[in-house]
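Trainee: could you look at this predicted model? Sequence included:
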Amino acid sequence: MKTRLLYIFILYSTLGFSQDTISELLKKHNSKGIPYISVEELAMPKTDAIILDSREPQEYEVSHIKDAISVGYDNFNIETIEKHIPKRDQEIIVYCSLGIRSEVIANKLKKAGYTKVKNLYGGIFEWKNKNFSIYNTQEKETDSIHTFSKEWSKWLNNGIKIHE
């Protein structure tokens, strides 16, 4: 069902119903139930949070934020999170490509009792667009970004777009 909704979104995007800005996109698709954190705030050295990547494993393998933990989207498992993050008041930042899938995962965390969950505004695309470093599975800096699809790649202005 989740994947079907994403494909419907992509279909509308290709038919010309896409949003003009990331802000408009997020306003349309997110409920505002999870607060955002800006990429600049997350990049600050004083930010002590666990970072969860809610994209699919193949996206994470191409590129991710340093020290992010891949939790996936389609196969997200709250029990696994509860084993690795037992403290419910731990600050957690969730991201995806743009901030839509990450809100879904953040809401699941919130429902499980986690109290300090935030969604990275604009996701890894905004992170790269603002020239922050990303890493591949060898933990080496890369300019390649998995864009989920060709249609979503329009939101990425920096880096090498990978969508296969």
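Mentor: Nice, I can see it.

Trainee: C-alpha from now on. contacts and neighbour counts both.
Mentor: OK.

Trainee: now do the strands in this protein.
Mentor: Residue ranges of the strands in the chain, as given by DSSP state E, are 36-37, 50-53, 69-70, 92-95, 117-120, 134-135, 141-142, 144-146, 160-162.

Trainee: can you list the neighbours in contact with the last one?
Mentor: Contacting residues not belonging to strand 160-162 are listed as 143-148, 153 [Cα atoms under 8 Å, 6 or more residues apart in numbering].

Trainee: sorry, back to before: mind putting the strands of the chain into a markdown table with mean neighbour count?
Mentor: Listed next are these as a markdown table, based on neighbours: other Cα atoms under 10 Å:
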| stretch | mean neighbour count |
| --- | --- |
| strand 36-37 | 18 |
| strand 50-53 | 22 |
| strand 69-70 | 18 |
| strand 92-95 | 27 |
| strand 117-120 | 28 |
| strand 134-135 | 22 |
| strand 141-142 | 16 |
| strand 144-146 | 24 |
| strand 160-162 | 16 |
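
Trainee: okay, these in CSV with distance to Ile105 next?
Mentor: Converted to CSV, the strands of the chain look like this (distance: least, Cα to Cα, whole Å):
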stretch, distance to Ile105
strand 36-37, 13
strand 50-53, 9
strand 69-70, 12
strand 92-95, 7
strand 117-120, 9
strand 134-135, 21
strand 141-142, 26
strand 144-146, 19
strand 160-162, 23
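
Trainee: got the end-to-end distance for stretch 72-80?
Mentor: Start and end residues of stretch 72-80 are separated by 11 Å (Cα to Cα, to the nearest Å).

Trainee: another structure for you, compare them:
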Amino acid sequence: MIGFSQNDISKLLQKYNSESIPYISVETLQEDKSNIIFLDAREKKEFQVSHLKNAIYVGYDSFNLDSVAKKLTNKNSKIVVYCSLGIRSEDIGEKLKKAGYKNVFNLYGGIFEYKNQNLSIYNSKGKTTDSIHAYSKTWGKWLKNGIKIYD
């Protein structure tokens, strides 16, 4: 069942995304997280506050396909790209798809939705945290759980 907030997120994502990269829901991820490579498409300061367990920082403004390709040599690997809500991650997913990666997904609702469902996120020391970089006041309204950090 889709809740009210998810309907709002759906409208937001429809406004900014073309769905060129298929979404994967937080619920689906919980069913099977094995052999998934998580790529964090936020900025370094966002990643340092919190990220998904074992996520690889790839950035957005600083995204470099060559350096990512060195880390991800198997183009058939299951890759889930995420950002705050799923907007920047679609752009990065498109670049990966164009580069020949075949199994790329965009996390629906991003790390905000992950935290909104009370799932664990980790700080730069590898410890669980309730702090999450909320990007800006405009975007931060979508984060319902956790401690919002703005810098």
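Mentor: The structure has been received and is ready for your questions. Since we're looking at a predicted model, the values are computed, not measured.

Trainee: quick one: which two of the contacts of strand 160-162 of structure 1 are the most distant?
Mentor: Distances among the contacts of strand 160-162 of structure 1 were taken as Cα to Cα; the most separated pair is Asp143 and Phe148, at 15.4 Å.

Trainee: residues contacting the spatially most central residue of structure 2?
Mentor: When Cα atoms, centre = their mean is applied to structure 2, the residue found nearest the centroid is Tyr82 (1.4 Å). Tyr82 of structure 2 makes contact with 38-42, 88-89, 106-107, 110-111, according to Cα under 8 Å, 6+ apart.

Trainee: kindly report the same for Glu113 of structure 2.
Mentor: Each residue near Glu113 of structure 2 by Cα under 8 Å, 6+ apart is listed here: 26, 85, 143.

Trainee: and which of these is nearest to Ser50 of structure 2?
Mentor: Closest to Ser50 of structure 2 out of the contacts of Glu113 of structure 2 is Leu143 (13.3 Å), distances taken as Cα to Cα.

Trainee: give me the nearest residue to the alignment partner in structure 1 of the closest one, chain neighbours excluded.
Mentor: The alignment partner of Leu143 of structure 2 in structure 1, by TM-score structural alignment, is Leu156. Leaving aside its sequence neighbours, Leu156 of structure 1 sits nearest to Phe125 (Cα to Cα, 6 or more residues apart in numbering; 5.3 Å).

Trainee: what's the counterpart of the one you found in structure 2?
Mentor: Under TM-score structural alignment, Phe125 of structure 1 pairs with Phe112 in structure 2.

Trainee: helices along structure 2, start to end?
Mentor: Ranges of helices within structure 2 are 4-16, 26-31, 44-49, 65-71, 88-98, 110-116, 137-140, based on DSSP state H.

Trainee: and Glu90 of structure 2, what's its match in structure 1?
Mentor: If you follow Glu90 of structure 2 across to structure 1 using TM-score structural alignment, you land on Glu103.

Trainee: check the gap between its match and Ile34 of structure 1 for me.
Mentor: 7 Å.

Trainee: for these two, indicate the residue with more neighbours.
Mentor: Glu103 (29 against 18; other Cα atoms under 10 Å).

Trainee: residues in contact with the more buried one?
Mentor: 30, 34, 94-95, 119.

Trainee: try Leu156 of structure 1
Mentor: Applying Cα under 8 Å, 6+ apart, the residues contacting Leu156 of structure 1 are 125-126, 128-129, 147.

Trainee: please tell me how far Lys15 of structure 2 sits from Ile9 of structure 2.
Mentor: Distance, Lys15 of structure 2 to Ile9 of structure 2, using Cα to Cα: 10 Å.

Trainee: okay, the two: which has more neighbours?
Mentor: A count of neighbours by other Cα under 10 Å puts Ile9 above the other of Lys15 of structure 2 and Ile9, at 18 against 10.

Trainee: what does the more buried one align to in structure 1?
Mentor: Aligned partner of Ile9 of structure 2 by TM-score structural alignment: Ile22.

Trainee: now its match: how far from His29 of structure 1?
Mentor: Taken as Cα to Cα, the span from Ile22 of structure 1 to His29 of structure 1 is 11 Å.

Trainee: cool, thanks, talk later.
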